[in-house]
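>>> turn this into a model:
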Amino acid sequence: MGKSIGKANARIDAGSSKARRTSFIQDEKGMFVDGLESMARQFGMQRRRFGNGWCYDMPKSRGEGWVIQMSPEPGLFCVSAWFKVASKLSYTFDTDKPCMWLFSVSKGRITISGQGRSDRELKPMNQVVASPGTPITIHYSDEELICFDAMIVFEEYIHGRLLAGGGPETAFKPGEARLWTEPQINTPDVLLAMDELKWSIRKAVTPLPYYYFKCGEILMLIKRNQEQPELIDKRRADHVTWDNKQRIFKVKDAIDRNMLEPPDLSRLAALAAMSESKLRRSFKLVYGVTIAAYVREGKMQQAMRMLAKDEMSIRDIARACGYECAGRFSAVFRKIHHITPSQYRKSFDL
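Reported below is the predicted structural model:
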């Protein structure tokens, strides 16, 4: 996994306050920063080689799902996670080296605490967390799907390798990430770059130097947005008020509670107390996808869970997801996950 950077330990709190245990791990040199591998170990996840990286499988006793990590060089980690746990889990990333996390959250409640600040729940979009060298604790909710991708970068890696010799125009420190605004890190090109990163991690066939260049691309796109704000579209028509965002959040929750048979558009519009056209537009502005696309991807996420178990045939899973034609279901699944349902099931030796 490459040599470590900085002194660190990992801590986990699992379950309720009555059933909580805390563990510490540290290697023989007192150096242990390995992206999310220490978290995976503490969660009892089983490690296996996965293409150019590692996959950590959640034990059935704790839940289901996986974490895939690429660590091309010391100080740079690229992660994609998809799991669901029966009890709340917390993990403390404890390092004395400045670093930053760029999260791309798709689903689930993920809360960040530490750094002397109040708890912060990550929104379903690109979010940055910068550490000056102090502990960061990540809390994962229970009984719901957690799906996110992340890029973890240490300051000494940025200057010692990533942007070495780039001149003052590329100067960057993780602490500067605190000044980034949501619009600056959620422009279409940054979202696309993070999506490309996600699929490279999940397919695990791209040569490791790719992650070095992709990380630099993403950081420089954000730096450009910060220095040239006029490039960001600020049209009033694309603004969603705080009140309307709360209504859209309720709509998303209603869909998530019954993803396989979500309420129709008219019922969702009634829940949001807005017209169907305004609901469609507002939902896309908040989440970056249409309601139909969100439901379609959500059903394919549910399909992944069902395919991981040998309880239903692919045809039955297709019907459960609302597809009478198994071929159409397979086409949609492949378009979203870049793998066919049968290929995905075979990866579990089913």
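>>> for the rest of this, base every contact and every neighbour count on C-alpha atoms.
Noted.
>>> what residues of the helix or strand hosting D195 count as buried?
Assessed by DSSP states H and E, D195 sits inside helix 188-203. Buried residues in helix 188-203, counted by 16 or more other C-alpha atoms under 10 Å: V190, L191, M194, L197, K198, W199, S200, I201, R202.
>>> now do stretch 204-212
Buried-residue list, stretch 204-212, by 16+ other C-alpha under 10 Å: A204, L208, Y211, Y212.
>>> mind listing residues that contact the host helix or strand of the third one?
Of the helices and strands defined by DSSP H and E, Y211 is found in helix 209-227. For helix 209-227, the external contacting residues (C-alpha atoms under 8 Å, 6 or more residues apart in numbering) are 72, 76, 78, 151, 162-163, 170, 180, 184-185, 189-190, 193-194, 197, 231-232.
>>> list buried residues within those residues.
Listed as buried from the contacts of helix 209-227 are P72, L76, C78, M151, L162, W180, Q184, I185, V190, M194, L197; burial here means 16+ other C-alpha under 10 Å.
>>> so which of those belong to strands?
P72, L76, C78, M151 (DSSP state E).
>>> in CSV: those residues, plus distance to A8.
Converted to CSV, those look like this (distance: C-alpha to C-alpha, whole Å):
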residue, distance to A8
P72, 20
L76, 16
C78, 19
M151, 18
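>>> so what's the residue count around the nearest residue to E156 once chain neighbours are set aside?
Nearest residue to E156 in three dimensions, chain neighbours excluded: G75, at 7.5 Å (C-alpha to C-alpha, 6 or more residues apart in numbering). Per other C-alpha atoms under 10 Å, the neighbour tally for G75 reads 26.
>>> repeat that for G63.
Using other C-alpha under 10 Å: G63 sits among 16 other residues.
>>> ok, it touching V85?
Yes - in this structure, G63 is within contact of V85 by C-alpha atoms under 8 Å, at 4.2 Å.
>>> find residues that contact each of those two.
Counting by C-alpha under 8 Å, 6+ apart, G63 and V85 have no shared contacts at all.
>>> wait, M70 sits on F77?
Yes - in this structure M70 lies within contact range of F77 using C-alpha under 8 Å: 5.8 Å.
>>> the chain: helices as residue ranges?
In the chain, the helices defined using DSSP state H lie at 37-42, 155-157, 182-185, 188-203, 209-227, 242-257, 265-272, 276-287, 291-307, 314-320, 326-337, 341-346.
>>> this one as well, want them side by side:
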Amino acid sequence: MQTDSTQAAHELGDASFYLHDYHFRQDNHNGICTLQPQNRQGYGNIYQVQPTDGLFLSTGSWIPYASMERKYEINQKLVKIYYLESGGVTLIQNGRKAQPITEGIHLYLNKPSQGRVLYQPNIPISYASVLLFEDYIEKNLQDRFTPDDFDYAEVYDWKAFDYNTPEIGTLFLQIRDKLIAGETSRLYYESKVGELLSIVAGNFHKQRQEIASKHQSLSKQEKKALESVRLAIEQNILNPPELSQLCKIAAMGQTKLRESFKKMYGVPIGTYIRQSKMKYASLLLKKNELSISSIAKHLGYQNASKFSSAFKNYFNQSPEIYRKNNYNMRKD
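Sure thing, here's the model as predicted:
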């Protein structure tokens, strides 16, 4: 059973869950796998392409009509980077506490593990995903590049820093649009995957160097506690935990937490939260169908004026100008 589950995931990617657990309708045409829920299950489409062994790219926009659960047990290493634009999705991994998956860009590193993914009913799910199995990474990356370009040994140490950036968001939107348009070019998709991994690895190195230069006086236990605080903020950026909750997570008093957080990340907690919100706002601005007012409301601002002021303070340009500049750029 475990071997079958792992083999199915490796052969079919995310489609294995939809086909085996939910029995979605499937249509394969010109290299694109299109999946649709049964009429009683939901409505919408999922598109997936497999440019080569061990690599899958997919995008979906669908609505489940009832609560749905998919169980997985994959005894193989994999890397999954995905952009959840919307959806009521919860991850429960290896018996840990349920973790709602927030909107934004996420990194999932699978060492042999099992868990469940829960979908809430009547909440539109919209996403784009890149899934890489270990054999693809070894064959196409590890064997072709030096550790200075791509160090496979450190992949499973990657942390969730700076994923909600405009350049990564742009890549996912490009992948999404190409999938929907029926693009199947291996060259196109592998070039985008290479670009994505290069950005993620670069951000990892940059952040690691910055932190190393700032927190020499912090103990290993304090660093771990502060990382838990940062993750709690990143994973709940639309509704960040109160300071009292962060103190409990870190097992520190308010003064100690404030001082230690600034020492490790270079900015106060409140500033870090505002910066993270602005980075996520830059992703939302790439969706031209969203008004500035709706984005401001989504991020918890009382009005568009206050949001625009905060955005300009961070990016040195208004949301309107930022959107205009980005949409004048080439989309692929």
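>>> where does the TM-score land?
Superposed pair, TM-score by TM-score structural alignment, normalised by the length of the second structure: 0.63. Supporting alignment: 255 aligned residues with a C-alpha RMSD of 4.3 Å.
>>> picking up where we left off before, Serialize the buried ones among the contacts of helix 209-227 of the first structure to CSV and add fields for distance to A10 of the first structure.
Shown next, in CSV, are those (distance: C-alpha to C-alpha, whole Å):
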residue, distance to A10 of the first structure
P72, 21
L76, 18
C78, 18
M151, 18
L162, 26
W180, 27
Q184, 31
I185, 28
V190, 30
M194, 26
L197, 26
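>>> between these, which sits nearest P341 of the first structure?
Looking at these and their distance to P341 of the first structure, the nearest is L197, at 21.9 Å (C-alpha to C-alpha).
>>> how about the closest one, what's its match in the second structure?
Aligned by TM-score structural alignment, L197 of the first structure pairs with I175 of the second structure.
>>> counterpart of D57 of the first structure in the second structure?
Under the alignment (TM-score structural alignment), D57 of the first structure maps onto Q36 of the second structure.
>>> circling back to that earlier point, out of the ones in strands among the buried ones among the contacts of helix 209-227 of the first structure, which is nearest to M304 of the first structure?
C78 (21.9 Å).
>>> isn't that closest one up against I201?
Yes - using C-alpha under 8 Å, C78 of the first structure is in contact with I201, at 7.3 Å.
>>> mutual contacts of these two, please.
When contacts are counted by C-alpha under 8 Å, 6+ apart, C78 of the first structure and I201 have Q69, M70 as shared neighbours.
>>> circling back to that earlier point, the residue nearest to E156 of the first structure maps to what in the second structure?
Per TM-score structural alignment, the equivalent position to G75 of the first structure in the second structure is G54.
>>> any idea how far its match is from D14 of the second structure?
In this view, G54 of the second structure and D14 of the second structure are 12 Å apart by C-alpha to C-alpha, to the nearest Å.
>>> got it, and E69 of the second structure?
In terms of C-alpha to C-alpha, E69 of the second structure sits 14 Å off from D14 of the second structure.
>>> quick check: closest non-adjacent residue to S282 of the first structure.
Using C-alpha to C-alpha, 6+ apart, the closest residue to S282 of the first structure is V240 (6.5 Å).
>>> same check, this time on Y18 of the second structure
Distances taken as C-alpha to C-alpha, 6+ apart put F24 closest to Y18 of the second structure, at 5.7 Å, once the chain neighbours are dropped.
>>> aligned against the first structure, show me the partner of the one you found.
Under the alignment by TM-score structural alignment, F24 of the second structure pairs with M45 in the first structure.
>>> surely that match and M58 touch.
Yes - at 4.6 Å, M45 of the first structure and M58 qualify as touching, with contact defined as C-alpha under 8 Å.
>>> got the contact list for the residue nearest to Y18 of the second structure?
Contact analysis of F24 of the second structure by C-alpha under 8 Å, 6+ apart lists Y18, L35, Q36, P37, Q38.
>>> how about the counterpart of C147 of the first structure in the second structure: what's its closest non-neighbour residue?
Counting by TM-score structural alignment, C147 of the first structure lines up with S126 in the second structure. Leaving aside its sequence neighbours, S126 of the second structure sits nearest to S61 (C-alpha to C-alpha, 6+ apart; 4.4 Å).
>>> got a list of what that neighbour touches?
Contacts for S61 of the second structure were tallied using C-alpha under 8 Å, 6+ apart; they are G44, N45, I46, P124, I125, S126, Y127.
>>> try it again at 10 Å.
The neighbours of S61 of the second structure, taking C-alpha atoms under 10 Å, 6 or more residues apart in numbering as the test, are 36, 43-47, 85-87, 124-128.
>>> what about it, distance to I249 of the second structure?
Counting by C-alpha to C-alpha, the gap from S61 of the second structure to I249 of the second structure is 35 Å.
>>> circling back: quick one: the residues in the second structure that the helix holding Y211 of the first structure pairs up with.
Mapped onto the second structure using TM-score structural alignment, helix 209-227 of the first structure spans residues 187-205.
>>> which residue packs closest to the residue nearest the centre of the first structure, ignoring adjacent ones?
The residue lying closest to the centre of the first structure (C-alpha atoms, centre = their mean) is F148, at 1.3 Å. Spatial nearest neighbour of F148 of the first structure, chain neighbours left out: V105 (4.3 Å); criterion: C-alpha to C-alpha, 6+ apart.
>>> the one you found matches what in the second structure?
Matched across to the second structure, V105 of the first structure falls on L84, judged by TM-score structural alignment.
>>> wait, that match sits on T102?
Yes - between L84 of the second structure and T102 there is a contact at 7.4 Å, judged by C-alpha atoms under 10 Å.
>>> now distance to S266 of the first structure too, for the buried residues of helix 188-203 of the first structure, in JSON lines please.
JSON lines is the format used below for the buried residues of helix 188-203 of the first structure (distance: C-alpha to C-alpha, whole Å):
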{"residue": "V190", "distance to S266 of the first structure": "33"}
{"residue": "L191", "distance to S266 of the first structure": "30"}
{"residue": "M194", "distance to S266 of the first structure": "33"}
{"residue": "L197", "distance to S266 of the first structure": "36"}
{"residue": "K198", "distance to S266 of the first structure": "34"}
{"residue": "W199", "distance to S266 of the first structure": "34"}
{"residue": "S200", "distance to S266 of the first structure": "38"}
{"residue": "I201", "distance to S266 of the first structure": "38"}
{"residue": "R202", "distance to S266 of the first structure": "36"}
